[in-house]
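S.K.: Predicted coordinates and the sequence they were generated for:
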Amino acid sequence: MSLKSERRGIHVDQSELLCKKGCGYYGNPAWQGFCSKCWREEYHKARQKQIQEDWELAERLQREEEEAYASSQSTQGAQSLTFSKFEEKKTNEKTRKVTTVKKFFTASSRAGAKKAQEKTPKQGQLGRERNADNILRDLKEIFTPSWELASPSEALAGKLKEIQEAKAPSPAIHRQASIETDRVSKEFIEFIRTYQKPGQDIYKQCKLFLDTMSHKRDLSIEEQSECAQDFYQNVADRLQTRWKVPPEKVEKAMDEVEKYIMTRQYKYVFCPETTDDEKKDLAVQKRIRALHWVTPQMLCVPVSEEIPEVSDMVVKAITDIIEMDSKRVPRDKLACITKCSKHIFNAIKITKNEPASADDFLPTLIYIVLKGNPPRLQSNIQYITRFCNPSRLMTGEDGYYFTNLCCAVAFIEKLDAQSLNLSQEDFDRFMTGQTSPKKQESDSFSPDVCLGVKQMCKSLDLLSQLNERQERIVSEAKKLEKDLIDWTDGITKEVEDIVEKYPLEIKPKSQALAAIDSENVENDKLPPPLQPQLHPAPTPWCS
């Protein structure tokens, strides 16, 4: 299925979702683009061709071996003819003597010897009989449903197990059975009672299938899947042809059969160790984590999460796709995918105020998968593909939504720069984490964007600016520290040079100067100094 990237987003023609054989049913990438029915037909053709080639090869090798053996026998026979006749004569005489002695003690020795000779075939005849048995066994495997094949020892072991369980049920078995398995078993028994005789036949077929599969654990997962698909087809045919059950009741019965069978087989066939499903799960999870930077605008997703109702729908869609891993029945896992898809369609309808189209659905589904990163995604897809009732995957909304999910996973695995309309350089830098896509400016927001998203973008821009400022401050601080160290070293060197050029000389302390009249001995004979005197002001004359 080719996935295209256009200006308006990711586009997949609806014709590309259908079976490439042109039957009108939905195809699946796991079946190389075929639907379940056409894939099984192609698989059986390839298998029959391989069996025919192996048969022809075996016959040719057998003829060559017989010719070589005959040639060697003729050569050896010519050389040892005389000795062989002597040995044959000696053996016959010895046998005749022994027979003569025995006939006196046994009444029917001749008849017993004759019967023994009749029961002992020649070597060539024995080989031909073994070859015939092998041929019959191979033909039986080809034309008998695989889920009915069981060796006599396996059948005997199953019968002994049933007898032992009927006589003395072990408490350990009941303790190991999960609560869900017991609940499903009770619901299945209650359901088949409404079908009366067809219900008894359904229950018998289911028990036979489970007992057969319990002895086929060593089969590959593809062979176990083929057994399950053959069983579904056989039960549906029996209900329609033998019991004349209406189609709607047949579909309902097959849903219950799948639920009963796969609840018990889940732990054996989901993500088995013999496959690389777990490795694929880790690769997809790692890929989705590396694509965390992909925005809805890059995928042209027509969903506005700023609308509260749309945001709730997106959260519900992510929850449904994650919840798929907790289910055990393929039909329940398909139901989770269907609910997720319906939430996506509702989110698109609310955003655009018009019914959603298929071209809008696939990009949004890719965005939901990238945002949710569902656990064990590949294992769940493979489990549904292998063991789901094929009629659900070929038609109906379940098959349509499941096919789109497979396309979404295939697109994520092959996502490149051209798919997102990016340059290879930007795509590589985003994938390595060197940078992230530029956020929208506040002026470029559409009027219907909520305040929370605007504030979030403003906060992110502010954090980015603060980060740049912090880096610039740290750089300037380191530069200032270096300048201070250089200035201190320069001042120290200048002081040392001056001190070396002009050394410091410390002179002795000089004596204090004496008073001018300190040497006058007659100072004490001098009169005291004059003191200022105050005279009263004269009294004015009165006339």
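M.R.: Yes, it's here.

S.K.: C-alpha from now on. contacts and neighbour counts both.
M.R.: OK.

S.K.: which residues of the stretch 151-300 of the chain fall in helices?
M.R.: Remark: helices assigned in the stretch 151-300 of the chain by DSSP state H, counting those that start in this stretch are 152-167, 171-176, 179-193, 197-214, 221-237, 247-269, 277-290, 296-299.

S.K.: now swap in the stretch 351-500 of the chain and tell me
M.R.: So, for the stretch 351-500 of the chain - with DSSP H, counting those that start in this stretch - the helices run 358-372, 377-387, 390-394, 396-413, 424-432, 451-501.

S.K.: For the fifth one, give me every contacting residue.
M.R.: Residues from elsewhere that reach helix 424-432, judged by CA atoms under 8 Å, 6 or more residues apart in numbering: 290-291, 293, 416-418, 435-437.

S.K.: Included below, for side-by-side comparison, is a second structure:
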Amino acid sequence: MQSAARGPSPRVSEAELKCKNDECEFYGNAQWGGYCSKCRKIVASRAAKSESRLRHQHDSFSGHDRSGASYSSSGFSRFEEKRRQQTEKKPKMNVFKKSPSPKEPASCITLAASELEQLKQENASFFRTIDQQVEKDIAATCRSHVDKIAAVAELKSVDELEKQIQQVYKLLVNKMDAFKIYSRLSAEEKDQCLIYAENYIMTCLYTSLFCPPTTEDENKDLIIQNRIRQLSWVNAEHLECKISETEPEVRELVYSAITEILSMDSARAPNEKLSCVVRCCGAIFRLLQVAQGGPASADDFLPALIFVTLKANPPRLKSNINYISRFCNENRLVSGEAAYYFTNLCGAVSFIEGIGAKSVNLPNDEFDQYMSGKVVPVSTWDSALLMCESMRVINEQLTTLEDLEKRNGNTLSTASLLHQEILAFQDDICSKLDALVEQAPLILRPIKEPTELDSENPLTESLPPPIVPQV
């Protein structure tokens, strides 16, 4: 209880984010025991070899010490177990024979067709700049690996699947370095192709690899979610976080950060989830700059990230973090901006899990009352949300009205200009017509009446009779 009350500190140094291996310069990860992905594999491999050696020694010792009666009993037990398995297997086989499936189940590629089409459209402009054959080759390679992994996804452990996925990434890198079709691509273009391949593969395998039933991810999600609910009273002051909870611009950036970290759950590929983390942390750095009126320091970043995580309470937080840790390209999690942000997110979650009274500068009794719900403190942030929600809506409406007013002004000015152009066009046409009339005036002549020789005319009766020729 004392250690829980003491709790971790919300401020960590750059060195504390590094791998536990002092000789390694990569970022560590709380999900990996403080090691980076490379050192974690080395430590896990050594532990597996040691465990295998001890198991072999134990089996050898047990074999020499086994008596004949125990051996016979063990053999009979194995026989009974085998017969029981065969008995259970027969009804299952009969069931499958009686009710055959009329159609093959849809493949994961077919189920993810709409997401793959969207992914293809998002990268269409990129592949047009290099070569369409590259996209076709990557898609064909990804489909081949997806089919192989999907066929064994339910039979392998999550650690085995993680190794297989990481091996696929390495094979893709080697292929891009060896095949002629990729020889003209730059390092940045190859990295973009690798990101596309990762998104393609993991979009297809998302339903099989996210929160697999063989893990405790779902239970951990519920635990951390309930933990964050208990800590809903924690505010920026408790975390010594330099966030002005009543400043409108800061609140808007907090909303943006919360939106980004919540969107992590809707993304399917690990790299897309990692991008949500990067955008969330970018919004946090911007709000710190606004709150401090200058550049934000790394020491102030982690408390702000903890604050945003507590206020957002992201769904399936542990599952998303483990999904990124397992299946994102490990090279992106050991160095660079994304690795730094993700390491801080893991640190924020670890802080929330072990937060104590000393972590938030409170006496133990007061902390316990807050955690039990007996006392509900007045939260500046919650109060600001309640009081300023209407102001936020009004500000949004005012912004919309300003935009409409601006657009209306532009429309009126455009209409006035168009009216002036119409008048000028009318005057120009009239002047040209007047000049044309002066040059070629229209002369109206009398209409000639047609003469009809055979028509009856009353004036012909007064004419003399026709001359009769005489011979």
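M.R.: Perfect, thanks for sending it. Just so it is clear, the model here is predicted, and its values are computed rather than measured.

S.K.: Can you report how many residues neighbour the counterpart of residue 254 of the second structure in the first structure?
M.R.: Correspondence of residue 254 of the second structure to the first structure, assessed by TM-score structural alignment: residue 314. Neighbour count for residue 314 of the first structure, taken as other CA atoms under 10 Å: 26.

S.K.: check contacts around residue 314 of the first structure.
M.R.: Residue 314 of the first structure makes contact with 305, 343-344, 347, 368, according to CA under 8 Å, 6+ apart.

S.K.: cool, residue 392 of the first structure as well?
M.R.: Going by CA under 8 Å, 6+ apart, residue 392 of the first structure touches 398-399.

S.K.: now for it: what does it line up with in the second structure?
M.R.: Match for residue 392 of the first structure (TM-score structural alignment): residue 332.

S.K.: how far away is its match from residue 196 of the second structure?
M.R.: Residue 332 of the second structure is 14 Å from residue 196 of the second structure, where distance means CA to CA, to the nearest Å.

S.K.: how do the contacts of residue 314 of the first structure look in the second structure, which are kept?
M.R.: Of the contacts of residue 314 of the first structure, the ones still in contact in the second structure (both residues aligned by TM-score structural alignment, their matches' CA atoms under 8 Å) are 343-344, 347, 368.

S.K.: Max pairwise distance over the residues you listed: which two?
M.R.: The largest separation in these, counting by CA to CA, is between 347 and 368 at 11.7 Å.

S.K.: name the helices or strands packed onto the helix or strand harbouring residue 64 of the first structure?
M.R.: Element membership for residue 64 of the first structure (DSSP states H and E) is helix 36-79. On a contact count with 3 or more CA pairs under 8 Å, 6 or more residues apart in numbering; DSSP states H and E, helix 36-79 of the first structure meets helix 390-394.

S.K.: Residue 471 of the first structure: which of the contacts of helix 424-432 of the first structure is nearest?
M.R.: Ranked by distance to residue 471 of the first structure (CA to CA), the contacts of helix 424-432 of the first structure are led by residue 435 at 16.2 Å.

S.K.: Quick check, residue 437 of the first structure in contact with residue 293.
M.R.: Yes: between residue 437 of the first structure and residue 293 there is a contact under CA atoms under 8 Å: 7.1 Å.

S.K.: ok, the two, which is more surrounded?
M.R.: When neighbours are counted by other CA under 10 Å, residue 437 of the first structure and residue 293 differ, and residue 293 comes out ahead with 17 against 12.

S.K.: Aligned to the more buried one, what sits in the second structure?
M.R.: Aligned counterpart of residue 293 of the first structure in the second structure: residue 233 (TM-score structural alignment).

S.K.: Check residue 403 of the first structure too.
M.R.: Counting by TM-score structural alignment, residue 403 of the first structure lines up with residue 343 in the second structure.

S.K.: Grab the nearest non-local neighbour of its match.
M.R.: residue 29 (5.7 Å; CA to CA, 6 or more residues apart in numbering).

S.K.: okay, now the one you found: neighbour count?
M.R.: 27.

S.K.: and it, how far is that from residue 333 of the second structure?
M.R.: Per CA to CA, residue 29 of the second structure is found 9 Å from residue 333 of the second structure.

S.K.: Overlap of the contact sets of the two?
M.R.: With CA under 8 Å, 6+ apart, residue 29 of the second structure and residue 333 have common neighbours residue 36.

S.K.: ok, residue 433 of the second structure to residue 420 of the second structure distance?
M.R.: 20 Å.

S.K.: before we move on, what about residue 333 of the second structure?
M.R.: As for residue 333 of the second structure, its distance to residue 420 of the second structure is 62 Å (criterion: CA to CA).

S.K.: the more surrounded of the two?
M.R.: Neighbour count, other CA under 10 Å: between residue 333 of the second structure and residue 420, residue 333 has more, with 24 against 12.

S.K.: So that one sits against residue 339, correct?
M.R.: Yes: contact criterion CA under 8 Å: residue 333 of the second structure and residue 339 qualify, at 4.3 Å.

S.K.: tell me, what's touching these two both at once?
M.R.: Residues touching both residue 333 of the second structure and residue 339 (CA under 8 Å, 6+ apart): residue 27.

S.K.: Now do the same contact list for the residue lying closest to residue 12 of the first structure once chain neighbours are set aside.
M.R.: Spatial nearest neighbour of residue 12 of the first structure, excluding adjacent residues (CA to CA, 6+ apart): residue 3 at 5.9 Å. When contacts are counted by CA under 8 Å, 6+ apart, residue 3 of the first structure is found next to 10-12, 407, 411.
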